[in-house]
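S.K.: Dropping a prediction and its sequence here:
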Amino acid sequence: MKNKYLVVIPAYNEEKTIKEVIQRTLPYADIVVVNDASKDKTAEIVKSFKNVVLINHPKNTHIPQAVLDGMQYAYDNGYDYILTMDAGLSHKPEEIPDLLNAPECDLVLSYRGEKKHTPLYRKVLSKAATTFINIALWRFQLTKPIPAFKDVTSGYRRYSKEAVELLLKRESKAKSFDFLTESLMFIYRNNMKIIEVPITYEFSNSSLNKKVVKDSISMLLDILLHNRK
């Protein structure tokens, strides 16, 4: 029987961790790795796993297109749910069942209950992003209470087929990590069901990236000043 769950793993220069990520993820779901024009041996390592699908990008497209290409593969191949996760072991594959077994809904957000070795600036940035985005979501639907999502910047998520279809139909304006917020907004504004589950977050070198900070700040300003449509 075909697995109804697919894990999509965007990867860029993750040769140090991708093998372990795949090995620890395979017991739970099928896997697609989207190699976003890595310059190291990421693609070669993924190819060594015969039961893992590899999508290669000839040039780096950043997070949005990598995730969307994985979603398109999942949609075309009839998967009911897709999970997205980090290739650098920030997300523990052993917690995949927590997302898979969550109640039926369109989006499962993971919130980082336990944050190991996470710098203070990243904690502050994540908290600020979540506060601003909750307010921005409320401005779309003023008749509802202000949302109280705990963490909107975690990429460890579960999307339903219906949510995937919605995101594939919409034109994404996201450039990088702001895709996480943009996709949440699309799903929320279409009155789809969203729930949250706690995870353990292990800060890793792959997530220590100046671009994360830059994109997050840009995203916050965009949402606050323009309430992105």
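M.R.: Yep, that arrived. Residues are numbered from 1 along each chain as shown.
S.K.: From here on, just use CA atoms for contacts and neighbour counts.
M.R.: OK.
S.K.: Give the helix, strand or coil label for the residue nearest the centre of the chain.
M.R.: Central residue of the chain (C-alpha atoms, centre = their mean): Gly155, 2.8 Å from the mean position. State at Gly155, reduced to three classes by DSSP: H, G, I helix; E, B strand; the rest coil: coil.
S.K.: Surely it touches Met85?
M.R.: Yes - counting by C-alpha atoms under 8 Å, Met85 is a contact partner of Gly155 at 5.9 Å.
S.K.: The chain: helices as residue ranges?
M.R.: For the chain, the helices defined by DSSP state H occupy 18-25, 42-47, 62-76, 96-100, 120-140, 161-169, 179-189, 210-226.
S.K.: Kindly provide the distance from Ile96 to Asp215.
M.R.: To Asp215, Ile96 is 27 Å away according to C-alpha to C-alpha, to the nearest Å.
S.K.: take a look at this one as well, against the first:
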Amino acid sequence: MNGRDEYILVIPAYNESATIREVVQGALRHFDTVVVVDDGSSDDTLEKLLDLPVTLRQHPENLGKAASLWNGMQVALKLGAKGIVTMDGDGQHDPADLPQLLMAAQIHPDRLVIGSRLWNRDAIPKARYHANRFANFWIAWASGQAIEDSQSGFRVYPAQLIRLCQFKLSRDRSFVFESEIIIEAARHQFLCAFQPVQTTYPKNARPSHFRPVKDIVRITRMVFWRLFIRGFFLSGLWRSLSGNQSLKPRKTLDVC
């Protein structure tokens, strides 16, 4: 493996028949290996991909996004990935931004690179924007670093980080996983870097599975418990308020 071949893309998919094919076709322009994990879809998500050169995995039932991501990551590790890129299958993440994320990961191989959407406030539903900002504060505190977008699933994980992490996965904690892994990454000395990306909400996409109030409550509970067992980690709060992990300006990260 060398260059972009060192990175493998993982896409979790649950009832994404309206968007998944276009997303995967866009991703294949930038990756030699794309892993799609169908999470027990009841529509024809899987059938949309059968003629494309992708690695497919299918859950017999809906296990949740966390399980889809984690299982896809394990496949990527077995295939020899140096870094694991994740993006959603609903069209929210633009495959055209993938080269920017890859370049950021190559420049910062020891960072968890996250595609930050919050710079473009007008593109994000108001409830989501405020829920995200609320979650950012708590996750920044618990991880001891500035956090721009804790809920973006558009990421590049160093393979070594995934090998070090262990999680208890359950369907009702699916949207806790991507927050918890930021905290776990910091515990293993993998800080975050944020690359601005575009975000869209296609009209033909299925309704979002993210529930701003319910899922943010679960995330806050997880973070509170982690803070509690660390004596509320006041040094982490200080670092979160004084740091900046942004990779701006965007134009410095050219297409690879």
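M.R.: Looks like it came in fine. Not measured: the values here are computed from a predicted model.
S.K.: Please work out the TM-score for the two chains.
M.R.: The TM-score (TM-score structural alignment, normalised by the length of the first structure) is 0.88; 218 aligned residues with a C-alpha RMSD of 2.0 Å.
S.K.: Tell me who's in contact with the residue nearest to the centre of the first structure.
M.R.: 84-86, 110, 180 (C-alpha atoms under 8 Å, 6 or more residues apart in numbering).
S.K.: Now neighbour count and distance to Thr130 of the first structure too, for the residues you listed, in CSV please.
M.R.: Formatted as CSV, the contacts of Gly155 of the first structure follow (neighbours: other C-alpha atoms under 10 Å; distance: C-alpha to C-alpha, whole Å):
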residue, neighbour count, distance to Thr130 of the first structure
Thr84, 22, 19
Met85, 24, 19
Asp86, 21, 19
Ser110, 25, 13
Leu180, 19, 11
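S.K.: between the residues you listed, which is closest to Met1 of the first structure?
M.R.: Looking at the contacts of Gly155 of the first structure and their distance to Met1 of the first structure, the nearest is Thr84, at 22.3 Å (C-alpha to C-alpha).
S.K.: any idea what that closest one aligns with in the second structure?
M.R.: Taking TM-score structural alignment, Thr84 of the first structure has Thr86 as its aligned residue in the second structure.
S.K.: pretty sure its match is touching Val156, no?
M.R.: Yes - using C-alpha under 8 Å, Thr86 of the second structure is in contact with Val156, at 6.5 Å.
S.K.: quick one on the thing from earlier: so if I had to pick from Ile96 and Asp215 of the first structure, which one is more boxed in?
M.R.: Taking neighbours as other C-alpha atoms under 10 Å, Ile96 of the first structure and Asp215 compare with Ile96 leading, 22 against 17.
S.K.: my read: that one touches Tyr28, true?
M.R.: Yes - Ile96 of the first structure is in contact with Tyr28 according to C-alpha under 8 Å; the separation is 7.0 Å.
S.K.: what's the overlap in contacts for those two?
M.R.: By C-alpha under 8 Å, 6+ apart, Ile96 of the first structure and Tyr28 have no common neighbours.
S.K.: Distance check, Asn2 of the second structure against Val34 of the second structure.
M.R.: 16 Å.
S.K.: Name the residue in the two with the higher neighbour count.
M.R.: Set Asn2 of the second structure next to Val34 and count neighbours by other C-alpha under 10 Å: Val34 wins out with 25 against 7.
S.K.: which residue sits closest to that one in space, ignoring its chain neighbours?
M.R.: Excluding its sequence neighbours, the residue lying closest to Val34 of the second structure (C-alpha to C-alpha, 6 or more residues apart in numbering) is Leu9, at 4.8 Å.
S.K.: Quick one: map that neighbour onto the first structure.
M.R.: In the first structure, Leu9 of the second structure lands on Val7 (TM-score structural alignment).
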